[in-house]
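>>> Structure of the sequence below:
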Amino acid sequence: MRNMEQRALELQNKLENKNATIGVVGLGYVGLPLAVEKAKAGFKVIGFDVQKEKVDKVNAGENYIGDVIPADLEQLVKSRQLTATADYSFIKDVDAVAICVPTPLDIYKQPNMNYVKSSAQAVADHITPGTLVVLESTTYPGTTEELIKPILEEKGFKIGIDIFLAYSPERVDPGNKDFNTKNTPKVVGGVTESCTKIAATMYRTVLDGDVHEVSSPAVAEMEKLLENTFRNINIALANEMAILCNKMEIDVWEVIDAAATKPYGFMPFYPGPGLGGHCIPIDPWYLTWKAREYNYHTKLIETAGEINDSMPDFIVQRCMEVLNEQGKALKGSKVIVMGVAYKKDIDDYRESPVLPILQKLTQFGADWVAVDPYIPHFKLDGHTVQSAELTSDLLEEAELVLIATNHSIFDYTMVVESNVSVLDTRNIDLKKKESNYYKI
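Modelled structure (predicted):
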């Protein structure tokens, strides 16, 4: 059998010369942009997904991810540089494969690793010697070596000799105009030195951003959680400041702007209706769960999660207060909720804090309607809800407008010119009369 150095050198050369075929398992918000960038870099790419609808759309050149340029996808598919399949037996044809599948939480806020396990098993069933496997899904420290590595070893592969295994966390910020998959720096940690080197080579041939090598997969897994926990905790601080400033009748946005003038020791974070997306509200709980194994209680992380999770309650309470000033009750009042997506200018409403706000408005008997040009319909409590169009007639019917997501496409001038009261959770600053314009 060829030795480790021979296999590693062959794969290294294939990647450097872009003669390798690369597989991407999971064609969602992370996987499809990664597959497109690898194909644009000159690699032949095969995308794998269990959802036939996604496979069919990719093979038809139909884009469904905001961060992918439709013309790029169409051209890559047309030239056969990128193909997709639900048949995992084609794993045998790839030289490197990235696993980019969801890692959700269960109802007890514990990691659900079923997607990762099933993907790793499918890869192990069909992989051939001399292949690189990289896990990109955000997860708890130890996943690569405690979960993926044994699955591959059960098939008789020796890591670092027959198969090369590494972890490189995804860094995707939907809607970010400055940083995307192509130019965002990458962190890579392999099980062995050769694993790290080969994985880093693959990313350096594809990305413009720096590739930072670390000593192990666990370091790379932990740093990803640190990134998102940092944001979670600082947003929680901003949210708690917003609640306190509201009680003290101080404008929290003005406070943050003033603090941000300090050129060192302060980074501005802003309050809002709560956290959304598949990362910030979820990832810190992986660390909390893993910490229990070491008999450690992550008090700060859990407190931050509780503060952020409570923001929808605070927003609905503010709705009640605004209506109460008009001598009206929330029950029976027409409330226009502007935005369903969890952040501006995207069509993603995963874990959106707007959903629990809508649920609570329903519980209190409000007659609400949601408006979001990016999301024509969405699921709430198992039912499909259609988004409405923001019109002057709709505004005339309403007692309150709740700005939950600050989409650039919204006609804020029309809102300003109406007589409806506005509760702004995003600091749009509509310059309305003080009598009917409120911030959180």
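>>> make it CA atoms for all contacts and neighbour counts henceforth
Fine.
>>> Now do the helices in the stretch 151-300 of the chain.
Assignment of helices within the stretch 151-300 of the chain using DSSP state H, counting those that start in this stretch yields the ranges 193-206, 217-248, 252-259, 283-291, 299-325.
>>> any idea of the angle the fourth one forms with helix 217-248?
The one in question is helix 283-291. Between helix 283-291 and helix 217-248, the angle formed by their directions is 120 degrees, by axes from the mean of the first three to the mean of the last three Cα atoms, to 10 degrees.
>>> Can you name the residues in contact with helix 283-291?
Contacts of helix 283-291 with the rest of the structure, by Cα atoms under 8 Å, 6 or more residues apart in numbering, involve 109-111, 138-141, 225-226, 228-229, 232, 297-298, 301-302.
>>> Give the buried subset of these as a ChimeraX selection command.
With 16 or more other Cα atoms under 10 Å as the criterion, this ChimeraX line picks the buried residues out of these:
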select :110,111,138,139,140,141,225,228,229,232,298,301
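>>> quick check, nearest of the contacts of helix 283-291 to Asp67?
Distance from Asp67 was checked for each of the contacts of helix 283-291 by Cα to Cα. The minimum falls on Thr138, at 18.8 Å.
>>> Check the gap between the closest one and Glu170 for me.
Noted for Thr138: a distance of 7 Å to Glu170, by Cα to Cα, to the nearest Å.
>>> swap in Leu135?
Here Leu135 is placed at a distance of 9 Å from Glu170 (Cα to Cα).
>>> Pick out whichever of those two has more residues nearby.
A side-by-side neighbour count of Leu135 and Glu170, using other Cα atoms under 10 Å, places Leu135 first with 25 against 19.
>>> and that one, what does it touch?
Residues touching Leu135, when contacts are defined by Cα under 8 Å, 6+ apart, comprise 98-100, 144, 166-169.
>>> nearest to Thr391, of the helices of the stretch 151-300 of the chain?
Across the helices of the stretch 151-300 of the chain, the minimum distance to Thr391, taken as Cα to Cα, is reached by helix 299-325, at 21.1 Å.
>>> Could you check the angle the closest one makes with helix 217-248?
30 degrees.
>>> Report all helices and strands that helix 299-325 contacts.
helix 217-248, helix 283-291, helix 354-363, strand 400-403, strand 421-424 (3 or more Cα pairs under 8 Å, 6 or more residues apart in numbering; DSSP states H and E).
>>> And this one, please, so the two structures can be compared:
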Amino acid sequence: MASPSSFADLSAKIKDRSARAGVIGLGYVGLPLAIAIARSGFEVTGFDIDPKKIVALDACKSYIDAVADEALSAEREAGRFSATTDFSGLAACDVIVICVPTPLTKHRDPDLSYVEATSRSIAAHLRAGQLVVLESTTYPGTTDDVVKVILEKTGLKSGADFFVGFSPEREDPGNQHYHTATIPKVVAGDGAEALDLMKAFYGAAVKTVVPVSSNATAEAVKLTENIFRSVNIALVNELKTVYAAMGIDVWEVIDAAKTKPFGYMPFYPGPGLGGHCIPIDPFYLTWKSREYELPTRFIELAGEINSAMPRYVVGKLAEALDIRCGKALSRSKVLVLGLAYKKNVADIRESPSLRLIEIIEERGGKADYHDPFVAEIPPTREYQALKGRKSVALAPEVLVDYDAVLVATDHDQVDYATLVKNAPLIVDTRNVFKRLGLSAGHVIKA
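This next block holds a predicted model:
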């Protein structure tokens, strides 16, 4: 049991909004969460190791689409939001939320280095009466076996001196219907009192709170959501390759199948998986399952199928260039349309477009890209050779210089009519031309 003063004092602070919140990691998850918490009446300090982010936030310039400059400015002017690289400010925070990356290693093992380093930073300033929350997606057991263990090395005890909880992030970049405050929030805690604090804190900032029995359960919830999508996307990607060999349009099949009012949910194929969640999160469970000597065949097979899609698409591109243009890919110049992993956002994390460019150039071709949301390729962990490349203009006089256009991301801002009129060959991985009624003989689906 927690000491009466630690639990009661923190409960009271959360209830009257006098608790100060700290959000570590001001990216796609952390910044929208920080603003949502501030908007609910708490004072929030955002922490990040990137000084460029702090400079932008101090100038009320948001670098995340989900947070408007006006919303950022409003919370800063009200004195409810500030940002810093100085982690000593954690000592003044009553609630600390961890929103840092959880990537995979080259061998698809969990990389918890950011979570561990952040936990150590918190431990350096840990005091009684604080609630520490992990939001980063990870395998079941991380909050209790990694974060709590690091924090308890201070001599303070979870559930007695401080409290630990987990609440999976559910951000969906570009979603116009849901935002941080309206997406139901799954919460869990290390013990009943920690759970009560989690419900009170998040209940003040979001519309719906969904409590579950343990941190491990909450961690499993997020993995299940993303595994569900990964497996079903892999299924339609595999169906795409099979139906294509049979001369059947998989998009037409899906559109007809979804008219069934029960027992079917449409998923759509693409050039591969992108974003920080779906290509990565399932392998956290795969890794953890080895501890129990249990196979995760569906998860691993889905990963193999989805990872193979960029090479399949480039194969279809090469085939189309050979048959329709009489030109080898190795002598061709290709424009990849869309660098972001999904439409109408600037997010390139794990984007299959990066892999498409890499494969085209591995095969001797030349690849450029156009993306209305990504002016220049930023530094990435895996594609350092592509750093600094800039988006080319999408104009008739530019298009004629390319042998083919490969549509990887179907942004709404693109002039597809101009594209279909001026590009000699188009390979469409998103079915965008059929959807817009712009089908033509030189538009090939892949």
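>>> what's the TM between chain one and chain two?
Comparing the chains after superposition, counting by TM-score structural alignment, normalised by the length of structure 1, produces a TM-score of 0.97; 438 aligned residues with a Cα RMSD of 1.4 Å.
>>> picking that back up, need the helices and strands packed on helix 299-325 of structure 1 in JSON lines (columns: distance to Ile159 of structure 1).
Supplementary listing: those in JSON lines, determined by distance: least, Cα to Cα, whole Å:
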{"stretch": "helix 217-248", "distance to Ile159 of structure 1": "13"}
{"stretch": "helix 283-291", "distance to Ile159 of structure 1": "24"}
{"stretch": "helix 354-363", "distance to Ile159 of structure 1": "44"}
{"stretch": "strand 400-403", "distance to Ile159 of structure 1": "52"}
{"stretch": "strand 421-424", "distance to Ile159 of structure 1": "54"}
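>>> for Phe162 of structure 2, what are its contacts?
Applying Cα under 8 Å, 6+ apart, the residues contacting Phe162 of structure 2 are 2, 6, 127-132, 156.
>>> actually Ala8 of structure 1, not the one I wrote
130, 161, 194, 198.
>>> how about a cut-off of 6 Å?
With contacts defined as Cα atoms under 6 Å, 6 or more residues apart in numbering, Ala8 of structure 1 is in contact with no residue.
>>> cool, Asn63 of structure 1 as well?
For Asn63 of structure 1, the residues meeting the contact criterion (Cα under 6 Å, 6+ apart) are Pro70.
>>> So it: helix, strand or coil?
Using DSSP: H, G, I helix; E, B strand; the rest coil, the three-state assignment for Asn63 of structure 1 comes out as coil.
>>> Just give me the match in structure 2 for it.
Following TM-score structural alignment, the counterpart assigned to Asn63 of structure 1 within structure 2 is Ser62.
>>> try Lys158 of structure 1
Going residue by residue (TM-score structural alignment), Lys158 of structure 1 aligns to Lys157.
>>> if we can go back for a sec, of the helices and strands packed on helix 299-325 of structure 1, give the one that comes closest to Leu105 of structure 1.
Comparing those against Leu105 of structure 1 with Cα to Cα, the closest turns out to be helix 283-291 (8.1 Å).
>>> residue boundaries of the strands in the stretch 1-150 of structure 1?
Under the criterion DSSP state E, counting those that start in this stretch, the stretch 1-150 of structure 1 carries strands at the ranges 21-25, 44-48, 82-85, 96-99, 131-135.
>>> gap between the residue most central in space within structure 2 and Val97 of structure 2?
Nearest to the centroid of the C-alpha atoms of structure 2, with distances taken as Cα atoms, centre = their mean, sits His276, at 3.5 Å. Distance from His276 of structure 2 to Val97 of structure 2, counting by Cα to Cα: 19 Å.
>>> repeat for Asp9 of structure 2
Between Asp9 of structure 2 and Val97 of structure 2 the distance is 19 Å, computed by Cα to Cα.
>>> if you count what's nearby, which of the two comes out ahead?
Taking other Cα under 10 Å, Asp9 of structure 2 and Val97 do not tie; Val97 has more neighbours (25 against 14).
>>> right, and that one touches Gly25 too?
No. Between Val97 of structure 2 and Gly25 there is no contact, the gap being 8.8 Å when judged by Cα atoms under 6 Å.
>>> what does stretch 11-20 of structure 2 contact?
For stretch 11-20 of structure 2, using Cα under 6 Å, 6+ apart, the contacting residues are 42-44, 93-94.
>>> nearest to Gly326 of structure 2, of the contacts of Phe162 of structure 2?
So of the contacts of Phe162 of structure 2, ranked by how close each gets to Gly326 of structure 2 (Cα to Cα), first place is Val132, at 61.3 Å.
>>> I figured that closest one hits Ile96, correct?
Yes. Counting by Cα under 6 Å, Val132 of structure 2 does reach Ile96; the two are 4.8 Å apart.
>>> Let me know the closest of the contacts of stretch 11-20 of structure 2 to Glu358 of structure 2.
For the contacts of stretch 11-20 of structure 2, the closest approach to Glu358 of structure 2 (Cα to Cα) belongs to Val44, at 41.3 Å.
>>> Could you check how far the closest one is from Glu70 of structure 2?
If you measure Val44 of structure 2 against Glu70 of structure 2 using Cα to Cα, the figure is 17 Å.
>>> more neighbours, these two?
For the pair Val44 of structure 2 and Glu70, the greater number of neighbours falls to Val44 (27 against 12), based on other Cα under 10 Å.
>>> which residues does that one contact?
Contacts for Val44 of structure 2 (Cα under 6 Å, 6+ apart) come out as 20-22, 38, 80-81.
>>> how about 10 Å then?
When contacts are counted by Cα atoms under 10 Å, 6 or more residues apart in numbering, Val44 of structure 2 touches 19-23, 34-38, 75-76, 79-83, 93, 95-96.
>>> And for Thr154 of structure 2?
Counting by Cα under 10 Å, 6+ apart, the residues that Thr154 of structure 2 touches are 120, 123-127.
>>> What of Tyr202 of structure 2?
Residues near Tyr202 of structure 2 by Cα under 10 Å, 6+ apart: 14, 36-37, 40, 167, 181, 185-187, 208-210.
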